[in-house]
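Peer 1: Okay, sequence plus prediction incoming.
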Amino acid sequence: MALTGKYELIREEGQLEFLTAVGVPEERAKKMLADKTLEITLSGNSVSLTRPGGQKQTLTFGEEKVETGPDGRTIKNIAKLDGDKLLLDSQFGETGSLKREYVLSGNELTVISTSEKPGVAPGKRIYKKI
């Protein structure tokens, strides 16, 4: 699948504002945004997302995976493929949910983060394939 590959961040649009609006403390959000590379591996019915330092998340399409976030909250994740788009839905207990859409156009990967929380503008991270 075309999404498989290594990517390097080229710009962000409103991602820090998005993270703080959904309740991530600003210092934690800045640390999260320090990651400038991403590797996506699609294999069979699963996807792996690898970030700097070896942080790896592997999800099976359509199956819920329960994980513990860096702040100790329980996160329920579900990954889906919709044509050439990778969709990740994350539910944070009673505090709401986030959706991430990974869209590849040519050599550019756009990750759009949205929240069900009213008034929260989407955040974007745009990467180039390396």
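Peer 2: Perfect, thanks for sending it.
Peer 1: use CA for all of it now, contacts and neighbours both
Peer 2: OK.
Peer 1: list the contacts for the most centrally placed residue in the chain?
Peer 2: Centroid check for the chain by C-alpha atoms, centre = their mean gives residue 100 as the closest residue, at 5.1 Å. Counting by C-alpha atoms under 8 Å, 6 or more residues apart in numbering, residue 100 touches 87-89, 111-114.
Peer 1: isn't there a helix covering it?
Peer 2: No. Secondary structure of residue 100 (DSSP: H, G, I helix; E, B strand; the rest coil): strand, not part of a helix.
Peer 1: This protein: strands as residue ranges?
Peer 2: Secondary structure of the chain (DSSP state E): strands at 5-13, 37-43, 46-51, 55-60, 65-68, 74-82, 85-91, 97-105, 108-115, 123-129.
Peer 1: related to what we said a few turns ago, what count of nearby residues applies to the spatially closest residue to the residue nearest to the centre of the chain that is not a sequence neighbour?
Peer 2: Leaving aside its chain neighbours, residue 100 sits nearest to residue 113 (4.5 Å; criterion: C-alpha to C-alpha, 6 or more residues apart in numbering). Residues lying near residue 113 (other C-alpha atoms under 10 Å) number 21.
Peer 1: try it against this one:
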Amino acid sequence: MTGLNGKYEIIKDENVMEYYKAVGIPDAFIDKVGTSPPSLEITISGNSVNIKDIKDTTVELGKEFEDKTPMGGVAKCVATLEGNKLTITRIHDGKKGGHSYEQNDEGIVVTLTFEGSPVICKRYYKRV
């Protein structure tokens, strides 16, 4: 069992709107989805990873999977786990990005990056 397993609630965001704009998500979509999901749940068991936030996603560590982007495209992704850091590497339209979920003393920090964007987004969650 990993220390990432658990339920979390959002504490604060950094650069969410700026990140969405920098990666080309239209304002109308940003307004519709808001800044962040209010809760997050992660369950890791063996090689299976389940993440519940805006959607419910289950993947297998180290195996490529497809994930729909907010604008309806498809990203090729791979999830890896190193210690208490889960990283999902994404390739969409030839650009690399990713989401990392890293445990800290208060809960989890989720970091979003995308190649070509100078903006890094962070979401801070506390364990509940």
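Peer 2: That came through, no problem. Please read all numbers here as calculations on a predicted model, not as lab measurements.
Peer 1: circling back: got the strands of structure 1 as TSV, with distance to residue 26 of structure 1 columns?
Peer 2: Below are the strands of structure 1 laid out as TSV (distance: least, C-alpha to C-alpha, whole Å):
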stretch	distance to residue 26 of structure 1
strand 5-13	16
strand 37-43	21
strand 46-51	20
strand 55-60	21
strand 65-68	20
strand 74-82	20
strand 85-91	20
strand 97-105	17
strand 108-115	17
strand 123-129	15
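Peer 1: Which of those strands sits closest to residue 22 of structure 1?
Peer 2: The closest of the strands of structure 1 to residue 22 of structure 1 is strand 108-115. By C-alpha to C-alpha, the value is 7.3 Å.
Peer 1: which residues touch the closest one?
Peer 2: 7, 15, 18, 22, 96-104, 120-129.
Peer 1: cutoff 10 Å now
Peer 2: 3, 7-15, 18-19, 21-22, 85-90, 96-104, 120-130 (C-alpha atoms under 10 Å, 6 or more residues apart in numbering).
Peer 1: on that earlier part again, which pair in the contacts of residue 100 of structure 1 spans the largest distance?
Peer 2: Distance extremes for those: the farthest pair is 89 and 111 at 12.8 Å, using C-alpha to C-alpha.
Peer 1: Could you tell me which residues touch both of the two?
Peer 2: Joint contacts of residue 89 of structure 1 and residue 111 (C-alpha under 10 Å, 6+ apart) are 99-101.
Peer 1: would you turn those into CSV with distance to residue 55 of structure 1?
Peer 2: Below are these laid out as CSV (distance: C-alpha to C-alpha, whole Å):
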residue, distance to residue 55 of structure 1
99, 20
100, 18
101, 19
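Peer 1: ok, so of the residues you listed, who is nearest residue 50 of structure 1?
Peer 2: residue 100 (15.3 Å).
Peer 1: Now do the same for the closest one: its match in structure 2.
Peer 2: Using TM-score structural alignment, the partner of residue 100 of structure 1 in structure 2 is residue 99.
Peer 1: any idea how far residue 28 of structure 2 is from that match?
Peer 2: 23 Å (C-alpha to C-alpha, to the nearest Å).
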